[in-house]
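Visitor: sequence first, then the predicted structure:
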Amino acid sequence: MHSLLSDSITLQINALQDMQRQLTTTQSDVLMDLIQRQSGQIIFSGIGKSGHIAHKITSSIKSLGINATFLHASEAMHGDIGPLNRHDLAFLISNSGETAEILALQSQLKRRDIPIITLTRNHTNSVAMQADLNLIAGSSKEADPHNILPTSSTTCALVMGDAITIAIANYHAFSKTIFANNHPHGNLGLNALKPLKTQLQSVPIINTDTPLQRVLSQLLSGHQGCVLVGSQQQLQGLITEGDLNRAISHNPHHWQNIPAKEIMSVNPITLNDNHTVHDAEQLMQQHNINTIVIVYHNNTQHISGVYTRIYRKKI
């Protein structure tokens, strides 16, 4: 079973890498030109599993505050194509590029002079050859043993769709404020833009000669998972539970009297208190850490507190 799972993941990674290799600078430039020329709505369409991918991409673009619509290819032939015009931009997803409903929709879009970008597995299929731009965003090798389940193909379409979303966001000068405003009941909307200074936790501050026995006592007395080394006016280092555990593991018989300065992180990651929770989360992800020391924006040597993932879970 492990091999089956691992092989499936490998096949999808390979499909993504192949897709990336086939994306050219010229294609990217044409894509951005079409996005910049569009003044109406952005349309995504697909059938079956490709339709689900189109739905997701449409939803992501809507969260940017941009007019986007999912168009069901079959329903389009029964009136839903009515409002569309040449100011719109259409993205059609079809792995094979031979889906009858997508071909029919493409024909109607072309009659209305609507620019069409297609996401398919090659450049030689019927859908791709009639497009203003075709992007390789599919695969002829699915990730299941029978090569029939939409897996690698839908993964490629989703990743390319997300890349397109990011390109659109960049062109429209999208910001985290817009995203949060469009997600008032989501975790991002509720927490991402909170001032970091309102979410801080105080932690014990010890000096560099404090023995680890005392450090352990300080760690156990709180729930922040760390202690700071130095003073309120001068940050010298940081000790986390992980640092202490490693010290005990390496010195199981005499760890108690080791001074804090021997195991502390001398240059802990810091952020000033003018930033937001979103900024802190991004920085923690970037450095793969769970704790950031927050300093005052007008004096980066003075400690304001810490922001930790441990504390975040309690908010």
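Guide: Thanks, I have it.

Visitor: make it CA atoms for all contacts and neighbour counts henceforth
Guide: OK.

Visitor: distance of the most centrally placed residue in the chain from residue 168?
Guide: The centroid of the chain falls nearest to residue 162 when counting by Cα atoms, centre = their mean (9.2 Å). Distance of residue 162 to residue 168, given as Cα to Cα, to the nearest Å: 10 Å.

Visitor: tell me which stretches of the stretch 101-250 of the chain form strands.
Guide: Here the stretch 101-250 of the chain has its strands, by DSSP state E, counting those that start in this stretch, at 116-120, 133-136, 205-206, 226-231, 234-240.

Visitor: reformat these as JSON lines; add distance to residue 98 and mean neighbour count.
Guide: Listed next are the strands of the stretch 101-250 of the chain as JSON lines, based on distance: least, Cα to Cα, whole Å; neighbours: other Cα atoms under 10 Å:
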{"stretch": "strand 116-120", "distance to residue 98": "9", "mean neighbour count": "26"}
{"stretch": "strand 133-136", "distance to residue 98": "14", "mean neighbour count": "22"}
{"stretch": "strand 205-206", "distance to residue 98": "66", "mean neighbour count": "20"}
{"stretch": "strand 226-231", "distance to residue 98": "58", "mean neighbour count": "23"}
{"stretch": "strand 234-240", "distance to residue 98": "57", "mean neighbour count": "20"}
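
Visitor: would you mind giving these as CSV with distance to residue 5 added?
Guide: Shown next, in CSV, are these (distance: least, Cα to Cα, whole Å):
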stretch, distance to residue 5
strand 116-120, 25
strand 133-136, 25
strand 205-206, 47
strand 226-231, 37
strand 234-240, 35
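
Visitor: residues near the nearest residue in space to residue 183 that is not next to it in sequence, how many?
Guide: Sequence neighbours aside, residue 189 is the residue nearest to residue 183 in space, at 4.8 Å (criterion: Cα to Cα, 6 or more residues apart in numbering). Residue 189: 18 surrounding residues under other Cα atoms under 10 Å.

Visitor: second structure for comparison follows:
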Amino acid sequence: MNKTVQHERLEQAQRVLEIEADAILALRARLDGAFLAAIDAILACAGRLVVTGIGKSGHIGRKIAATLASTGTPAFFVHPAEAAHGDLGMITDGDVLLALSNSGESDEVIALLPALKRKDITLIAMTGRPDSTLAREADIHLDAAVEMEACPLGLAPTSSTTAALALGDALAVTLLEARSFREEDFALSHPGGSLGRRLLVHVRDLMHAGDTLPVVQSGTTLKDALLEMTRKGLGMTAVVDASANLVGIFTDGDLRRTLDKTLDLSGLAIDDVMFRQPRTISAERLASEAVKLMETHKVNGLLVVDDAGHLVGALNMHDLLQARIV
């Protein structure tokens, strides 16, 4: 491929992005009372927000419904053709319907209007033609008109679908803010995602406790402490006093530092070589906070204590990696 062709193709791609960006910016200038009325209607909705559309508008509608549902607005998508054959029963009194159609004349959507009028719902239309049938019949009309499609033939929905998608995002984010939706709320809708793991998984969910917790009493010989570390496989052991209060920690790194000083370990007790100010964390803290603490202090493990300072668990970086918190 010669450089001239490459340049022309890059120019074409840049032109597409410019046209679609201009379409979105034009929407910004047209936001008015109708947008605010749509926000108020959705906030006051006693039911769900139902989204519908056919063809490319349907694809955009599905994404808008998914974004709304994950940001605090109960929403789902209904295909207009399926609605005409029974799924209309999914739309009940008290719902709000958001109907997408660039032309405002999509037969499958228009065919639903008589039945919808008999229901106690609010109809919000998002179209590119304020004078269309759907726009006229709607309680609220959102103008998503674009000056031109990015498709050079003017046929494939490009700028119009981008504009509709952006307007749907504007609805979702404005509603999110109005509902004081938080990261924690988002995580509850995304328990399988990375955000859900970071905001829902606590130290107590990952820590080693009970028989899997490496721990020795103060005064234990270093040899016995090493056996405990080997049995539990965490690369460390906690050291507690007779009242189960945490008094220290001994790690693989401490062992290497001890061996740098002497190869004779036979006469050493754990108290002689342990680190007396171990990094600790509460079992109720988020696992993501444990990651931050380890990174800040450049350690690979933490001991878990209760409010009284009693040892209750241990956690290392491998646990966090395995749980995909890191």
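Guide: Nice, I can see it. What you see is a predicted model, and the numbers here were worked out from it, not measured in a lab.

Visitor: hmm, back to that, tell me the counterpart of the residue nearest to residue 183 of the first structure in the second structure.
Guide: In the second structure, the residue matched to residue 189 of the first structure (TM-score structural alignment) is residue 196.

Visitor: and for residue 80 of the first structure?
Guide: In the second structure, residue 80 of the first structure lands on residue 87 (TM-score structural alignment).

Visitor: the residue lying closest to residue 291 of the first structure once chain neighbours are set aside and residue 154 of the first structure, how far apart?
Guide: The spatial neighbour of residue 291 of the first structure that comes closest, neighbours along the chain excluded (Cα to Cα, 6+ apart), is residue 308 at 4.3 Å. With distances taken as Cα to Cα, residue 308 of the first structure is found 36 Å from residue 154 of the first structure.

Visitor: and residue 279 of the first structure, by the same measure?
Guide: Taken as Cα to Cα, the span from residue 279 of the first structure to residue 154 of the first structure is 32 Å.

Visitor: so residue 247 of the second structure belongs to a strand, correct?
Guide: Yes - assessed with DSSP: H, G, I helix; E, B strand; the rest coil, residue 247 of the second structure lies in a strand.

Visitor: tell me the contacts of the nearest residue to it once chain neighbours are set aside?
Guide: Spatially, and ignoring its direct neighbours in sequence, residue 247 of the second structure is nearest to residue 240 (5.2 Å; Cα to Cα, 6+ apart). If you count contacts by Cα atoms under 8 Å, 6 or more residues apart in numbering, residue 240 of the second structure has them with 215, 216, 217, 218, 246, 247, 248, 311.

Visitor: which position in the first structure pairs with the first one?
Guide: In the superposition onto the first structure, residue 215 of the second structure corresponds to no residue when matched by TM-score structural alignment.

Visitor: wait, residue 56 of the second structure touches residue 162, no?
Guide: No - Residue 56 of the second structure is beyond contact range of residue 162, at 10.5 Å (criterion: Cα atoms under 8 Å).

Visitor: that older thread, aligned to the residue nearest to the centre of the first structure, what sits in the second structure?
Guide: In the second structure, residue 162 of the first structure lands on residue 169 (TM-score structural alignment).

Visitor: repeat for residue 137 of the first structure
Guide: Aligned partner of residue 137 of the first structure by TM-score structural alignment: residue 144.

Visitor: got the contact list for its match?
Guide: Contact analysis of residue 144 of the second structure by Cα under 8 Å, 6+ apart lists 27, 102, 126, 127, 128, 129, 160, 163, 164, 167.

Visitor: circling back to that earlier point, which one of residue 279 and residue 154 of the first structure is surrounded by more residues?
Guide: Neighbour count, other Cα under 10 Å: between residue 279 of the first structure and residue 154, residue 154 has more, with 24 against 16.

Visitor: so that one versus residue 284 of the first structure, what's the distance?
Guide: Residue 154 of the first structure sits 31 Å away from residue 284 of the first structure, going by Cα to Cα.

Visitor: one more: residue 312 of the first structure?
Guide: Residue 312 of the first structure is 12 Å from residue 284 of the first structure, by Cα to Cα.

Visitor: which one's more surrounded, those two?
Guide: Ranked by neighbour count (other Cα under 10 Å), residue 312 of the first structure and residue 284 place residue 284 first, with 18 against 15.

Visitor: off-centre distance for whichever helix or strand that one is part of?
Guide: Using DSSP states H and E, residue 284 of the first structure sits in helix 277-287. Mean C-alpha position of helix 277-287 of the first structure versus that of the full chain (Cα atoms, centre = their mean, to the nearest Å) differs by 12 Å.

Visitor: that one: what's the following helix or strand?
Guide: The element immediately downstream of helix 277-287 of the first structure (helix or strand, assigned by DSSP H and E) is strand 291-296.

Visitor: what are the buried residues along that following strand?
Guide: Within strand 291-296 of the first structure, the residues scored as buried using 16 or more other Cα atoms under 10 Å are 291, 292, 293, 294, 295, 296.

Visitor: residue 324 of the second structure should be in a helix, yeah?
Guide: No - applying three-state DSSP, one finds residue 324 of the second structure to be coil, outside a helix.

Visitor: counting neighbours, what do you get for it?
Guide: By other Cα under 10 Å, the residues close to residue 324 of the second structure number 12.

Visitor: one more: residue 3 of the first structure?
Guide: Residue 3 of the first structure: 8 surrounding residues under other Cα under 10 Å.

Visitor: if I look at the equivalent of it over in the second structure, how far off is residue 17 of the second structure?
Guide: In the second structure, the residue matched to residue 3 of the first structure (TM-score structural alignment) is residue 11. Distance of residue 11 of the second structure to residue 17 of the second structure, computed by Cα to Cα: 10 Å.
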